[in-house]
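Asks: attaching a predicted model along with its sequence, questions to come.
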Amino acid sequence: MDLIPAPKSFSWVPPPGYVPLDAETLLEAQPGTEGVARWLRATVGAATGLPLADGRCGDNRVVLSIASGLAPEGYRIVVDGYAHRIEGGSPAGVFWGAQTFRQLLGPEAFRRAPLTPGQEWDLPMVTIQDSPRFAWRGLMLDVSRHFLPKDDVLRYLDLLAAHKLNVFHFHLTDDQGWRIEIKRYPKLTEVGAWRSRTKYGHRASELWDETPHGGYYTQDDIREIVAYAAERHITVVPEIDIPGHSQAAIAAYPELGNTDVTNTAAGSADATPASVKGSARLSVWDNWGVSPNVLAPTDHTLRFYEGVFEELLDLFPSTFVHVGGDECPKGQWKASPAAQARIKELGLADEDELQSWFVRHFDTWLAERGRRLIGWDEILEGGLAPGAAVSSWRGYQGGVTAAEAGHDVVMCPQQQVYLDHRQDGGADEPMPIGYVRTLEDIYRFEPVPPSLPPEAAAHVLGTQANVWTEVMQDRSRVDYQVFPRLAAFAEVAWSALPAPAERDFEDFERRMTAHYARLDALGVDYRRPGGPLPWQKRPGVLGRPIEGAPPNV
């Protein structure tokens, strides 16, 4: 039936056939499934034009129920000529079953309005039983490098739900922008949410877009995003990046930086390298890469970020809170007398242990409030905080090390599942970055290394694809990078696939034919199998002006 992700078990009810859904089809929501019923009426009902009125009698009805014996996110669909049943081990399981039910009706069930009002819809007579391989099936979206308005974020939550992904990792802060309102620190958004210009393309590019860029989400926006996600059984995991990738925060509140280094007058007799010294008057960074400007390891910085996290916890109910911890250059700490004094005061060996001390502080702080810290695999440096989990991005090794030490892990190695990397090496692809990672490459990704012992493999919570937006200026560009590869990733995260070399990519490609039509109905600007469409191609060549493009493109 061209289902994506592929279910564990699928069979036709003999003899194979179809039953109609029509204006008389009723929808019965048994206890615990009322939210799924609302979603079905709002999406499938809108696309088909069927009212799906509440009703509890007759065979021409869809029954939603929670059933014992199914995994919490597992579901069962039975269409056998009697009442059509969508059962789940929990409300989440019923919801994932409803996603499959929508696919059974065909691509036009993904539109916002019926093409032919009043028509009947054919529902195949099938039995499907399914459950996910991993509990953590995620997408990380970076809104710091390029801001996406709230409605675009809500749209991406719908796209995650359509692919049975259940974690939205929300990368909210970085050197290039602070994207969440913190009421006690208004300058974080007054100053930190805006940069004067933007590097056009990757960090080696010499092109600039001189248009100021920025934006942020109010706390009411965040509440709406979190509630919208919860209705779709998606957990939003916020990320506030510390102690590196923090230049936007330091631009707003300079005292957060290593002022005994950055305030050193240029040309003075000190031997601090200029690349470490930075600037006493930092602005939100307009370049890509790794900024040398990192947080100072002071009590004031700790109290400041405790205040940030206090407001964050009021907005995000997720168990996990991501603190980044990646790519923290140690140059300023090495040059800073205050940082060196802190290392001596705490009895630490070096700057790596100083970073570990910083992370451990917030691990303890979050644990005292019933939350868990998760960070990128650099938090392993200098010793891992006892309750911390790891997002393994620099290949598999960080995840392997953490899992073997008894820490939970989310596998997201950049070589496999960074969707900002180009999909093809062609010269007409949009502004390229990173490796070439094709649809088939993503489909053959295996989150659990076969060398990992079973007891360590049990610590792999799941996997996520990461979307860093340096070269993605708007929603359309994000779509092009993410799709169709997110469909392949979703099947890897959900389905019980064989070893990578044994996976049937030809069958997946065949099923993608129908899925492309679903993406069309959803308005997704995905990369076509034959390459970019004219408006998706790289915008011209150097020296030839292109309407609407930055200068010199």
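Replies: It's in. Residues are numbered from 1 along each chain as shown.
Asks: going forward, measure contacts between C-alpha atoms and count neighbours the same way
Replies: Will do.
Asks: can you pull out the helices in the stretch 51-200 of the chain?
Replies: 91-104, 150-162, 187-190 (DSSP state H, counting those that start in this stretch).
Asks: can you redo those as a markdown table with mean neighbour count?
Replies: Shown next, in a markdown table, are the helices of the stretch 51-200 of the chain (neighbours: other Cα atoms under 10 Å):
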| stretch | mean neighbour count |
| --- | --- |
| helix 91-104 | 25 |
| helix 150-162 | 18 |
| helix 187-190 | 20 |
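Asks: so which of the ones you listed is nearest N60?
Replies: helix 91-104 (15.2 Å; Cα to Cα).
Asks: in CSV, list the helices of the stretch 51-200 of the chain along with distance to L354.
Replies: Converted to CSV, these look like this (distance: least, Cα to Cα, whole Å):
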stretch, distance to L354
helix 91-104, 41
helix 150-162, 36
helix 187-190, 25
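Asks: and here's the other structure:
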Amino acid sequence: MGLIPAPRHISRNPSGRGRLGRATRLVAGPGTEGVARWLRATVGAATGLPLAEGGGADDAGGRIVLSVDPALPAEHYRLVVDGSQCRVQGGDAAGVLWAAQTLRQLLGPDAFRRAPVRPEREWDLPAVTVEDGPRFRWRGLMLDVARHFMPKEGVLRYLDLMAAHKLNVFHFHLTDDQGWRVEIKKYPRLTETGSWRARTKFGHRASPLWEEKPHGGHYTQDDIREIVAYAAERHITVVPEIDVPGHSQAAIAAYPELGNTDVVDTSALTVWDNWGISPNVLAPTDNTLRFYEGVFEELLELFPSEFVHVGGDECLKDQWRRSPTAQARIAELGLADEDGLQAWFVGHFADWLAARGRRLIGWDEILEGGLAPGAAVSSWRGYAGGVAAAQAGHDVVMCPEQQVYLDYRQHAGADEPVPIGYVRTLEDVYRFEPVPEQLTPEQARHVLGTQANVWTEAMEDHARVDYQTFPRLAAFAEVAWGRLPVPADRDFAGFERRMAVHYRRLDALGVAYRPPAGPHPWQRRPGVAGRPLDGPPPSR
């Protein structure tokens, strides 16, 4: 059956195969109405079956019955195909959706199309009972839309792909040096100026190639509301990221007073057209704090998520070292150094968000200089940040670059398009273990889950994003969902056999994944420089 993620328990039922046809009815119990809409819009569209509202138990064409079973834990499900009856049960509405996703997989790859290829077909189902539930509450994908903008339709598509793999947190990287992507009505120049750059480096930053045309775009606030609502229908939480105090050149280009004006002519800055780490960072002034409070006030109206991501990584402090204003702030606050100044800056927003019932999360650099209680950490520079955070009592999302940065190359071959960073194969991702072994059981409870990160410097369009993300996201989804053996004991050969089925689902979905045998000719980027194979990984 090739189920991905693999379920904890599956058994055969003696009643024989189930079958869906035009007379099959759909019964939606209380709390499952959203899943019923999803089934009709996706499985109904793919199969051509009306899945009309259900009637009595004697429906001749059989029934799909959706229900919430409070005896099951949250997000857990039970799927029972028993002759003409298909029972789709979850501990909550999310569990019912995950059961429905498994039902879709059981129907075969054609159930992932947008319209039926054989309209008169009846659809067989194996007579099975599947019982399953996730290991982690945070099963995430981070998508960088700041370096290369992804239009709204592409974001909605990725939410569908996440839901198909039972991923439930979409980390939305909305701002960086190279672009600001969310409308803030109080500060219109953030998108009028900050969302466009004059040209774009093509390939790694060492490449001599440029795309000599403007690049940009942004999401209106109604676009964001639509994205958040679409995600919620799929039981995906959207966590926005507004990067501070580094990775902020686009914002400074729009509002020069945000920068360190006493050491840099910030009025001359533009949205950055190259990759790497810009030295232009936010000034640690009251004006900057009030400005970003205004940004976050609008953001909180758009995103209901518990967590708000503030970046906090790779903040070069050379300007602060030279800035009399920054040095005066360090002295005024009695701080030891510039690391302490960054901790103060991040801590301000941790307190500000906490006062509004939200929680701050940032990259593991926010641990430097101390971290406010209640704040959480995205551990990207290996496991060390996550270990330190969990040992200090902070919640952690594990996303170490060495394992789950999907912009990194998938093979050492010369045909890989714009090869970046370490080689990380499908098997490498499958053998990733999110919980560091040095944590005690009590500390390990601070690991909320795990996340794969897709940075888009070298991904100029959705086809390149697909190539880098898939099929490795399928392996990551199984790691995030299931309770797998220790990495050395995982059955990668069995996973590859299931992937043989799953590739057909990805084909039906139109995903431009990397084929197992290597890139298609049109997926290569000959002559576009990447990071040398033996070099260090790039900055994030």
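Replies: Yep, that arrived. None of the values given here were measured: they were computed from a predicted structure.
Asks: TM-score for these two?
Replies: Overlay of the two chains. TM-score (TM-score structural alignment, normalised by the length of the second structure): 0.96; 526 aligned residues with a Cα RMSD of 1.0 Å.
Asks: out of the helices of the stretch 51-200 of the first structure, the one nearest K330 of the first structure is which?
Replies: Of all the helices of the stretch 51-200 of the first structure, helix 187-190 comes closest under Cα to Cα, at 23.8 Å.
Asks: now the closest one: which residue numbers in the second structure?
Replies: Aligned by TM-score structural alignment, helix 187-190 of the first structure corresponds to residues 189-192 of the second structure.
Asks: so which of the helices of the stretch 51-200 of the first structure comes closest to D174 of the first structure?
Replies: helix 187-190 (11.5 Å).
Asks: packing partners for that closest one?
Replies: helix 247-252 (3 or more Cα pairs under 8 Å, 6 or more residues apart in numbering; DSSP states H and E).
Asks: the helix it packs on vs the second structure, mean deviation?
Replies: Taking mean Cα distance after the TM-score superposition for the first structure, the mean distance separating helix 247-252 of the first structure from the aligned residues in the second structure is 0.2 Å.
Asks: neighbouring contacts of that helix?
Replies: 173-178, 187-188, 190-193, 256-257, 281-285, 291, 293-295 (Cα atoms under 8 Å, 6 or more residues apart in numbering).
Asks: among those, which ones are buried?
Replies: Among the contacts of helix 247-252 of the first structure, those buried by neighbour count (16 or more other Cα atoms under 10 Å) are 173-178, 187-188, 191-193, 256-257, 282-285, 291, 293-295.
Asks: from the residues you listed, which land in strands?
Replies: Among those, the members found in strands (DSSP state E) are T173, D174, G177, W178.
Asks: mean distance, the match of helix 187-190 of the first structure to its aligned residues in the first structure?
Replies: With mean Cα distance after the TM-score superposition for the first structure, stretch 189-192 of the second structure averages 0.4 Å from its match.
Asks: and H235 of the second structure, helix, strand or coil?
Replies: On the three-state scheme (DSSP: H, G, I helix; E, B strand; the rest coil), H235 of the second structure is labelled coil.
Asks: and the alignment partner in the first structure of it, what does it touch?
Replies: H235 of the second structure maps onto H233 of the first structure when the alignment is built from TM-score structural alignment. Taking Cα under 8 Å, 6+ apart as the contact definition, H233 of the first structure lies against A92, F95, A161, N166.
Asks: could those residues be laid out in a markdown table, adding distance to I379 of the first structure?
Replies: Putting the contacts of H233 of the first structure into a markdown table (distance: Cα to Cα, whole Å) gives the following:
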| residue | distance to I379 of the first structure |
| --- | --- |
| A92 | 32 |
| F95 | 35 |
| A161 | 30 |
| N166 | 25 |
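Asks: nearest to G531 of the first structure among those?
Replies: Looking across the contacts of H233 of the first structure and measuring by Cα to Cα, the closest to G531 of the first structure is A161, at 26.3 Å.
Asks: give me the aligned partner of that closest one over in the second structure.
Replies: Per TM-score structural alignment, A161 of the first structure is aligned with A163.
Asks: how far does stretch 166-176 of the second structure stretch from start to finish?
Replies: 28 Å (Cα to Cα, to the nearest Å).
Asks: what's that stretch in contact with?
Replies: 5, 98, 101, 138-147, 159, 162, 180-182, 235-243, 247-250, 477, 480-481.
Asks: let's see that with 6 Å instead.
Replies: 139-146, 181, 236-243, 247-248 (Cα atoms under 6 Å, 6 or more residues apart in numbering).
Asks: before we move on, what about stretch 38-47 of the first structure?
Replies: P51, A109, R111, R112, A113, P114.
Asks: repeat that for stretch 113-132 of the first structure.
Replies: For stretch 113-132 of the first structure, using Cα under 6 Å, 6+ apart, the contacting residues are 7-13, 17-22, 46-49, 73-80, 105, 494.
Asks: counterpart of it in the second structure, which residues?
Replies: Going by TM-score structural alignment: stretch 113-132 of the first structure matches residues 115-134.
Asks: the helices in the stretch 251-400 of the second structure, which residues?
Replies: 286-302, 318-322, 324-333, 338-354, 384-391.
Asks: just send those back as CSV, with distance to E437 of the second structure and mean neighbour count too.
Replies: Shown next, in CSV, are the helices of the stretch 251-400 of the second structure (distance: least, Cα to Cα, whole Å; neighbours: other Cα atoms under 10 Å):
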stretch, distance to E437 of the second structure, mean neighbour count
helix 286-302, 36, 15
helix 318-322, 37, 17
helix 324-333, 38, 15
helix 338-354, 28, 20
helix 384-391, 9, 22
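Asks: of all those helices, which one is nearest R525 of the second structure?
Replies: Of those, nearest to R525 of the second structure by Cα to Cα is helix 384-391, at 34.7 Å.
Asks: how much space between P521 of the second structure and P116 of the second structure?
Replies: 30 Å.
Asks: please identify which of those two sits among more neighbours.
Replies: Set side by side, P521 of the second structure and P116 show more neighbours around P116, with 18 against 9, by other Cα atoms under 10 Å.
Asks: much appreciated, bye for now.
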